[in-house]
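Chemist: Mind looking at a prediction? Sequence and model below.
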Amino acid sequence: MTYIIWNHDGMLFDLGFYALRWYSLLFALGFVICYYLLKRRFIKEQVPLEKLDKITIYSIAGAVIGARLGHCLFYDFEYYSQHLLEIFLPFQFEPTFEFIGYRGLASHGGGIAILIALIICSRKYKMDLLWIFDRLAVVAPIAAASIRFGNFMNSEIIGNPTTVPWAFIFQRVDNIPRHPGQLYEAVVYLIIFGVLYTLNKRQKKGNGFIFGLFMIMVFSARFIIEFFKADQSAFEAGMMINMGQVLSIPFVILGITLMVLKRKEAKADKETEL
């Protein structure tokens, strides 16, 4: 059987003194697209764009810091507990000093940190937290999909071995046909964006409903897709479910809880009106 050969080095261009990787471009592009879509929404709702700027700054800071800490704590704690400076500095000190950039980001860590950052932002600038969450939830899948396309360009977060016709051979990893786990996630996130974008135009429920649905859809999808992906760390080999699945469960529970509460709230409001 003929499989798809993938051997891209992940580099967009290298000028010698400066190199740009596809991952970096796609990571940034995801946030730019989200900002553009949110800007249209804020203008339509006549919300000052200064609020959007503050939300964006806190979200990006939370995403980057949280994703980095998430990788170091959840997936490679044994190493980084002995190399604390390398958590925040883009350098490797052993076995030789070398600039390596940040070679480890975990989406769950980014998600947790974004929630914390936005809680701080909402309190500091007197904005309704669920109002913020609902609007970010609609566009967040775009950023998630963009990052997964970046992972694909880097031949990372690959899938388990398979014989399906669309299997990829990531030659920079090995010569085994595998599920393109990054593409599975990216496509699913784009579908979720389409669903949320459509529902957001029609939904009449209170703030938090769309965010709750986002949490359920995204992290349920992540939980399922993890079955097709190779383990990210050696310690996951003996686990019934891997770290990505373990970390997805609380997000799904949070989403279900929020939607149930909002449904009860909407029912109570309707009975009050009657």
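Modeler: Looks like it came in fine. Just so you know, these numbers come straight off a predicted model, no measurement behind them.
Chemist: okay, CA-based contacts and neighbour counts for the rest of this
Modeler: Fine.
Chemist: gap between the residue lying closest to residue 242 once chain neighbours are set aside and residue 230?
Modeler: With Cα to Cα, 6 or more residues apart in numbering as the criterion, residue 242 has its nearest non-adjacent residue at 5.5 Å, and that residue is residue 236. Counting by Cα to Cα, to the nearest Å, the gap between residue 236 and residue 230 amounts to 10 Å.
Chemist: Same question for residue 198.
Modeler: Taken as Cα to Cα, the span from residue 198 to residue 230 is 33 Å.
Chemist: out of the two, which sits in the busier spot?
Modeler: Set residue 198 next to residue 230 and count neighbours by other Cα atoms under 10 Å: residue 230 wins out with 19 against 12.
Chemist: Could you measure from the more buried one over to residue 157?
Modeler: From residue 230 to residue 157 the distance is 7 Å (Cα to Cα).
Chemist: One more: residue 39?
Modeler: Relative to residue 157, residue 39 is positioned 32 Å away (Cα to Cα).
Chemist: same thing with residue 118?
Modeler: Going from residue 118 to residue 157 by Cα to Cα gives 28 Å.
Chemist: cool, residue 113 as well?
Modeler: Distance, residue 113 to residue 157, by Cα to Cα: 21 Å.
Chemist: more crowded one of those two?
Modeler: Taking other Cα under 10 Å, residue 113 and residue 157 do not tie; residue 113 has more neighbours (24 against 18).
Chemist: quick one, strands of the stretch 1-150 of the chain?
Modeler: 4-6, 11-14, 19-21, 91-92, 98-99 (DSSP state E, counting those that start in this stretch).
Chemist: List of residues touching the third one?
Modeler: In this case it means strand 19-21. The contact list for strand 19-21, computed with Cα atoms under 8 Å, 6 or more residues apart in numbering, reads 10-14.
Chemist: which of the residues you listed tops the neighbour count?
Modeler: Busiest of the contacts of strand 19-21 [other Cα under 10 Å] is residue 10, holding 17 neighbours.
Chemist: here's the one I want to compare it with:
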Amino acid sequence: MLTYPNIDPVALAIGPLKIHWYGLMYLVGFGAAWWLANYRAGRSDATWSKQQVSDLIFWSAVGVIFGGRAGYVLFYNFEQFLANPLWLFKIWEGGMSFHGGLLGVTTALFLYGRQINKSFFEVADFTAPLVPLGLAAGRIGNFIGGELWGRVTDASWAMVFPGAGTLPRHPSQLYQFALEGLLLFTIVWWFSSKPRPRMAVSGLFLLGYGSFRFFVEQFRQPDAHIGFVLADWITMGQLLSTPMILLGAFMLSWSYLSKQQQRGNI
């Protein structure tokens, strides 16, 4: 069994002001996305200006924060929302959902694309490879905060998390860091480094994230107030990831099918 490092979740405290590692990880994620976007926009075949990249990151950040909070409240704590609708706006109390953040970013990309006269998938395909490193940073924030731990196990790399009892558990945050973060980034970044049919990069991202998340949920402890939502083994995370897998596979297949049809009509 490994020893949980038990890092103070508060990175910096100045009087009543407390800056948490989780919040800093968001800054790391957006900073990495900004750098990668500028790197890609600097290529000779890119059609993005530096100003457009900066605006894209800003719009995405707004979508992540508001969508992530709304998704957490509606998907995971709807009863509390019904009891106190204003709780939706108490972002400082914590609680974010990737699937909600995805919906928020999707809306933001659609609106921003209209503003700069780019199609939705032109914006989405450019943005998708930038996301996984931000997800990786967020999972490190979860690990430092000792939250979203895994299920009880006797694996040699298990850890005892503060607040999770005395039994060793899967460090599922690190599994998500490795799969949804580093591995997904490697796959999507490589795939997008060459010309692909419109929609293909976005489809691969949805398919990859949904598949990795569905897999890791088998090791992650379900939310205590929700438990399993279907068949005594399907979690909310798996339920929300299933449409991503199906939609991503459809988008990826359709993008190449449409390209072949266009060639056939030439």
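Modeler: The structure has been received and is ready for your questions. No experiment lies behind these values; they were computed from the predicted model shown.
Chemist: Out of the strands of the stretch 1-150 of structure 1, which is the most enclosed?
Modeler: Per residue and on average, the most neighbours among the strands of the stretch 1-150 of structure 1 fall to strand 91-92, with a mean of 16 (mean count of other Cα atoms under 10 Å).
Chemist: Dump the contacts of strand 19-21 of structure 1 to JSON lines, plus distance to residue 255 of structure 1.
Modeler: Below are the contacts of strand 19-21 of structure 1 laid out as JSON lines (distance: Cα to Cα, whole Å):
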{"residue": "10", "distance to residue 255 of structure 1": "35"}
{"residue": "11", "distance to residue 255 of structure 1": "37"}
{"residue": "12", "distance to residue 255 of structure 1": "38"}
{"residue": "13", "distance to residue 255 of structure 1": "41"}
{"residue": "14", "distance to residue 255 of structure 1": "43"}
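Chemist: in those, which two residues are the furthest apart from each other?
Modeler: Maximum pairwise distance among the contacts of strand 19-21 of structure 1 (Cα to Cα): 10.8 Å, between 10 and 14.
Chemist: any idea how far stretch 1-9 of structure 2 is from the chain center?
Modeler: 24 Å (Cα atoms, centre = their mean, to the nearest Å).
Chemist: List of residues touching it?
Modeler: Residues outside stretch 1-9 of structure 2 that contact it (Cα under 8 Å, 6+ apart): 20-22, 144-146, 155-162, 168.
Chemist: do the same with stretch 259-266 of structure 2
Modeler: Everything outside stretch 259-266 of structure 2 that qualifies as a contact, by Cα under 8 Å, 6+ apart, is residue 197.
Chemist: returning to what we had before: filter the contacts of stretch 1-9 of structure 2 down to the ones in strands?
Modeler: Judged by DSSP state E, the contacts of stretch 1-9 of structure 2 include residue 20 as members of strands.
Chemist: So among the contacts of stretch 1-9 of structure 2, which ones count as buried?
Modeler: By neighbour count, with 16 or more other Cα atoms under 10 Å, the contacts of stretch 1-9 of structure 2 hold 20-22, 144-146, 158-161, 168 as buried.
Chemist: Now distance to residue 114 of structure 2 too, for those residues, in TSV please.
Modeler: Formatted as TSV, these follow (distance: Cα to Cα, whole Å):
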residue	distance to residue 114 of structure 2
20	35
21	35
22	32
144	39
145	38
146	40
158	48
159	48
160	49
161	46
168	50
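Chemist: check contacts around the nearest residue to residue 188 of structure 2 once chain neighbours are set aside.
Modeler: Using Cα to Cα, 6+ apart and skipping residues adjacent in sequence, the residue nearest residue 188 of structure 2 is residue 129, 5.5 Å away. In this structure, residue 129 of structure 2 makes contact with 185, 188-189, 192, 201, 205, judged by Cα under 8 Å, 6+ apart.
Chemist: Kindly recompute the last result at 10 Å.
Modeler: Contact analysis of residue 129 of structure 2 by Cα atoms under 10 Å, 6 or more residues apart in numbering lists 33, 36-37, 184-193, 201-202, 204-205.
Chemist: With residue 214 of structure 1 instead?
Modeler: The neighbourhood of residue 214 of structure 1, defined by Cα under 10 Å, 6+ apart, consists of 133-134, 136-141, 192-193, 195-196, 208, 220, 251-252, 255.
Chemist: Structure 2: which residue goes with that one?
Modeler: Using TM-score structural alignment, the partner of residue 214 of structure 1 in structure 2 is residue 205.
Chemist: Am I right that that match is in a helix?
Modeler: Yes: using DSSP: H, G, I helix; E, B strand; the rest coil, the secondary structure at residue 205 of structure 2 is a helix.
Chemist: Check the spacing between the counterpart of residue 167 of structure 2 in structure 1 and residue 170 of structure 1 real quick.
Modeler: Counting by TM-score structural alignment, residue 167 of structure 2 corresponds to residue 176 in structure 1. Between residue 176 of structure 1 and residue 170 of structure 1 the distance is 7 Å, computed by Cα to Cα.
Chemist: Thanks a lot, see you next time.
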